[in-house]
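Student: Have a look at this prediction, sequence included:
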Amino acid sequence: MDKVVATAEEAVADIGDGASLAVGGFGLCGVPNVLIQAVHDGGATGLSVVSNNCGAMGTGLAVLLRSRRISRVTGSYIGNNDVFARQYLGGELELELIPQGTLAERLRAGGSGIPAFYTPAGVGTQVAEGGLPWRYDGKGGVAVASPPREVREFDGVPHVLEHGITTDFALVRAARGDRHGNLVFRRSARNFNPVAAMAGRITIAEVEELVEPGEIDPDHVHLPGVFVQRVVALTPEQAADKQIEKVTVTKVDA
């Protein structure tokens, strides 16, 4: 039952070329940076990534993007990631851009053994009708476009069929975790991390604080250990290494 692995490098050693990864986090919050760096150092390429966004401020998945290790992204947000935008528009990267709530539900469904579900999100748009550019040809044209989705009415309201997502691996970050893999996420880091963890066939969690089994109240567990196969305890320095994407301050009159 002890799922603790000594190092991040050991935990991701079997992630090879062409693997698919579900990765938790949103912007700079809750991103498994240590595991991502270990994947980079391991040399895997041609990766298919499922994540809300693909790194920010040169951190997170941007580390893999810069090295051109990612071939396909399923996500919801490009944002200010100029490397992401440049590779996508240049035809180097395939992107399936889907609504954020739909992405979360597709991950949850895949982890719950639900093959597909219907949602009204995307009806009447290219999400349902097809034609979204998945890959450009590098010359301004579209090389691969999204196919049309099945649409069905429920109580007079059209819904589009979306498929659950499962991946070879999942990488997540938690505030606390025990040796059995039970995880607790702090505040907004409890965003895509639980559903990403559910979707991975092998889920690897980096935890800021490792505790013994029984130290986490069962009522406080956000993700049961049944979804987690490997746990990596971060050093105090790694746990404290957190950036702020946008600093907002209020001017106070003297």
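Tutor: Arrived safely.
Student: going forward, measure contacts between C-alpha atoms and count neighbours the same way
Tutor: Fine.
Student: quick one, longest helix in the protein?
Tutor: helix 100-112 (DSSP state H).
Student: Do you have the strands of the stretch 151-254 of the chain handy? List them.
Tutor: 151-154, 157-163, 167-178, 183-184, 200-211, 230-233 (DSSP state E, counting those that start in this stretch).
Student: can you redo those strands as TSV with mean neighbour count and distance to Arg106?
Tutor: Putting the strands of the stretch 151-254 of the chain into TSV (neighbours: other Cα atoms under 10 Å; distance: least, Cα to Cα, whole Å) gives the following:
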stretch	mean neighbour count	distance to Arg106
strand 151-154	14	17
strand 157-163	18	6
strand 167-178	25	11
strand 183-184	26	21
strand 200-211	23	12
strand 230-233	26	23
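Student: before we go on, here's another structure to hold up against the first:
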Amino acid sequence: MDKTLPDLATAVAGIEDGMTVMIGGFGGSGGPMELIHALIDRYLATGHPKNLTVVNNNAGNGHVGLAALIEQGMVAKLICSFPRSADPRVFTEAYQAGKIELELVPQGTLAERIRAGGAGIPAFYTPTSYGTDLANGKKVEEFDGRPYVQERWLKADYALVKADRGDRLGNLTYRMAARNFGPVMCTAAATTIVQVSAVVEPGSIDPEAVVTPGIFVQGIVEVANPAQEEQLNRANARYPEAAE
């Protein structure tokens, strides 16, 4: 029942070529930077994983985190809501060069597709995107005189999530806005790996405060002082540093 992992390299060791990976975060808030960078380290050492499909709220910023993952050529397709953010140059250049595919999803629809994947709901209807290019090729039904577009669930092979505290059984709490997509992604992935600021003993977290129950978590690794995307970008950081 002890789900703690010894290090970040072990945490990402099971992610293979062609997998779908959900990555938590809303911009930099809740982004699992150390897990992403560990995945890049593995790629640089072995050439794997590659051809990933990544599900995230945006397309990364600067040259760290998700942007660095894209910059290394590891991502074949991105499913997101906001491909244009504060500094999206890495994704923009890759997309314009035809090196990455984009599936654009309205933010509420993205959250609901992930939630549906975790809840075992294969499809649902929403009025969002009706009459736009995003609805092309999708089934449309009318309910109470209003057209609705059918959207399919989203599931993943892995989810990489950042939480605040986690006990050895995988029960999680989150810090403020860092909660965002993490809880629903934990439910929608076959394997969920979480980095936490502190691993605590079972019983240390009030059951009423648990946001993600341990049943949805397969591995947990402690990162006591996690990096923040915005701070790294203000310092003009790159990952890996050798890319400079």
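Tutor: Nice, I can see it. Predicted, not measured: the structure shown is a model, and the values here were computed from it.
Student: For the alignment partner in the second structure of Ile165 of the first structure, grab the count of nearby residues.
Tutor: Under the alignment (TM-score structural alignment), Ile165 of the first structure pairs with Leu154 in the second structure. By other Cα atoms under 10 Å, 25 other residues sit near Leu154 of the second structure.
Student: what sits against the closest residue to Ile15 of the first structure other than its chain neighbours?
Tutor: Sequence neighbours aside, Ala44 is the residue nearest to Ile15 of the first structure in space, at 6.7 Å (criterion: Cα to Cα, 6 or more residues apart in numbering). By Cα atoms under 8 Å, 6 or more residues apart in numbering, the contact list for Ala44 of the first structure reads Ile15, Gly16, Asp17, Gly18, Arg69.
Student: Against Met19 of the second structure, how distant is the match of Ile165 of the first structure?
Tutor: Using Cα to Cα, to the nearest Å, Leu154 of the second structure is found at 13 Å from Met19 of the second structure.
Student: For the second structure, which segments count as helices?
Tutor: Going by DSSP H, the second structure shows helices at 8-11, 33-46, 65-71, 89-96, 107-119, 182-188, 229-234.
Student: out of the ones you listed, nearest to Gln150 of the second structure?
Tutor: In terms of Cα to Cα, the element of the helices of the second structure nearest to Gln150 of the second structure is helix 107-119, at 10.5 Å.
Student: What is the corresponding segment of the first structure for that closest one?
Tutor: Counting by TM-score structural alignment, helix 107-119 of the second structure corresponds to 100-112 in the first structure.
Student: which parts of that stretch are buried?
Tutor: Gln100, Thr102, Leu103, Ala104, Glu105, Arg106, Leu107, Arg108, Ala109, Gly110, Gly111 (16 or more other Cα atoms under 10 Å).
Student: quick one: stretch 178-193 of the first structure aligns where in the second structure?
Tutor: With TM-score structural alignment as the criterion, stretch 178-193 of the first structure aligns to 167-182.
Student: Could you pull out the buried residues of that stretch?
Tutor: In stretch 167-182 of the second structure, counting by 16+ other Cα under 10 Å, buried: 167-174, 178-182.
Student: Any chance of the residues you listed in TSV with distance to Gly28 of the second structure as columns?
Tutor: Converted to TSV, those look like this (distance: Cα to Cα, whole Å):
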residue	distance to Gly28 of the second structure
Asp167	24
Arg168	26
Leu169	27
Gly170	23
Asn171	23
Leu172	19
Thr173	18
Tyr174	14
Ala178	9
Arg179	12
Asn180	11
Phe181	12
Gly182	13
